[in-house]
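Trainee: turn this into a model:
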Amino acid sequence: MQNVILKKELSMDELVIVSSEMERAKKSKALAYVLLIFLGTLGVHRFYLGHIGMGILNIVVFVFSLLLLGLPYMILWVIELILLSGAVDKINTRKEMELIHNVKMLRNRY
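Mentor: Just a heads-up that it's a prediction; the model follows:
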């Protein structure tokens, strides 16, 4: 919602810049889910989203869960499945806000 308000302050040229940069930088929910389903044990979906620490934690939990017949990892996997969509939205919103801010800073320079 805040991004919509910030976008209203931009000119058409600035909106085009933000839109094209956002297309290049945004993360895909579909790809994040594919990575979770097929490579979730290695935390690849977390590395894709830039959550390096969580990716490493996924690997540690998976290795630990091998000792306990996979139960801890299955619980984590279901939680990840539920929360992944919101995580991608949050990252994309944050990136868009950053791009809007950068465009405004450039405008103020000139």
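
Trainee: going forward, measure contacts and count neighbours with C-alpha atoms only.
Mentor: OK.

Trainee: going by residue numbers, what spans are strands in this protein?
Mentor: Applying DSSP state E to the chain gives no strands.

Trainee: what's the single longest helix in it?
Mentor: Ranked by residue count and defined by DSSP state H, the top helix of the chain is helix 71-109.

Trainee: want to put them side by side, so please do this one too:
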Amino acid sequence: MDRTPKNLLLTYILCLPLGLLGAHRFYLGHRALGVVYLILTVAGLASAPWGIGFVFGGVVLLLCLLDLVRLPGLVRRANGGLN
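Mentor: Model (predicted):
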């Protein structure tokens, strides 16, 4: 496991343009959640021609918006601090 201290600014920089791909979650060491974000985004893009892509896209977008609020705590926890 990577014990390098995580930077809040870098986490925000990753979340804003690449959040739908789970980049910020991978950076924080949450690989499983990063994969979930990635799968939801790919599923949304793949199912867009049938009109159901907005469901997957909406879920991952909501998760990213929630993460924007939760990032300070997630970074503290990743750095070994308490909630």
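
Trainee: just the TM-score for the two chains, thanks.
Mentor: Superposed pair, TM-score by TM-score structural alignment, normalised by the length of structure 2: 0.73. Supporting alignment: 71 aligned residues with a CA RMSD of 1.8 Å.

Trainee: list the helices and strands the longest helix of structure 1 packs on?
Mentor: Applying 3 or more CA pairs under 8 Å, 6 or more residues apart in numbering; DSSP states H and E, one finds that helix 71-109 of structure 1 makes contact with helix 2-8, helix 12-25, helix 29-39, helix 52-67.

Trainee: which positions within the second one qualify as buried?
Mentor: By neighbour count, with 16 or more other CA atoms under 10 Å as the criterion, the buried positions of helix 12-25 of structure 1 are E14, L15, V18, M22.

Trainee: again, but for the third one
Mentor: Residues of helix 29-39 of structure 1 classed as buried under the neighbour-count rule (16+ other CA under 10 Å) are A32, Y33, L35, L36.

Trainee: and if you look at the shortest one?
Mentor: With burial defined by 16+ other CA under 10 Å, the residues of helix 2-8 of structure 1 counted as buried are K7.

Trainee: one step back: would TSV of the buried residues of helix 12-25 of structure 1 with distance to K90 of structure 1 be doable?
Mentor: As requested, the buried residues of helix 12-25 of structure 1 are exported to TSV (distance: CA to CA, whole Å):
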residue	distance to K90 of structure 1
E14	22
L15	20
V18	17
M22	13
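
Trainee: looking at these, which is nearest L6 of structure 1?
Mentor: Distance to L6 of structure 1 across the buried residues of helix 12-25 of structure 1 (CA to CA) is lowest for L15, with 10.4 Å.

Trainee: skipping its backbone neighbours, what lies nearest I56 of structure 1 in space?
Mentor: G43 (6.8 Å; CA to CA, 6 or more residues apart in numbering).

Trainee: separation between that neighbour and N102 of structure 1?
Mentor: G43 of structure 1 sits 31 Å away from N102 of structure 1, going by CA to CA, to the nearest Å.
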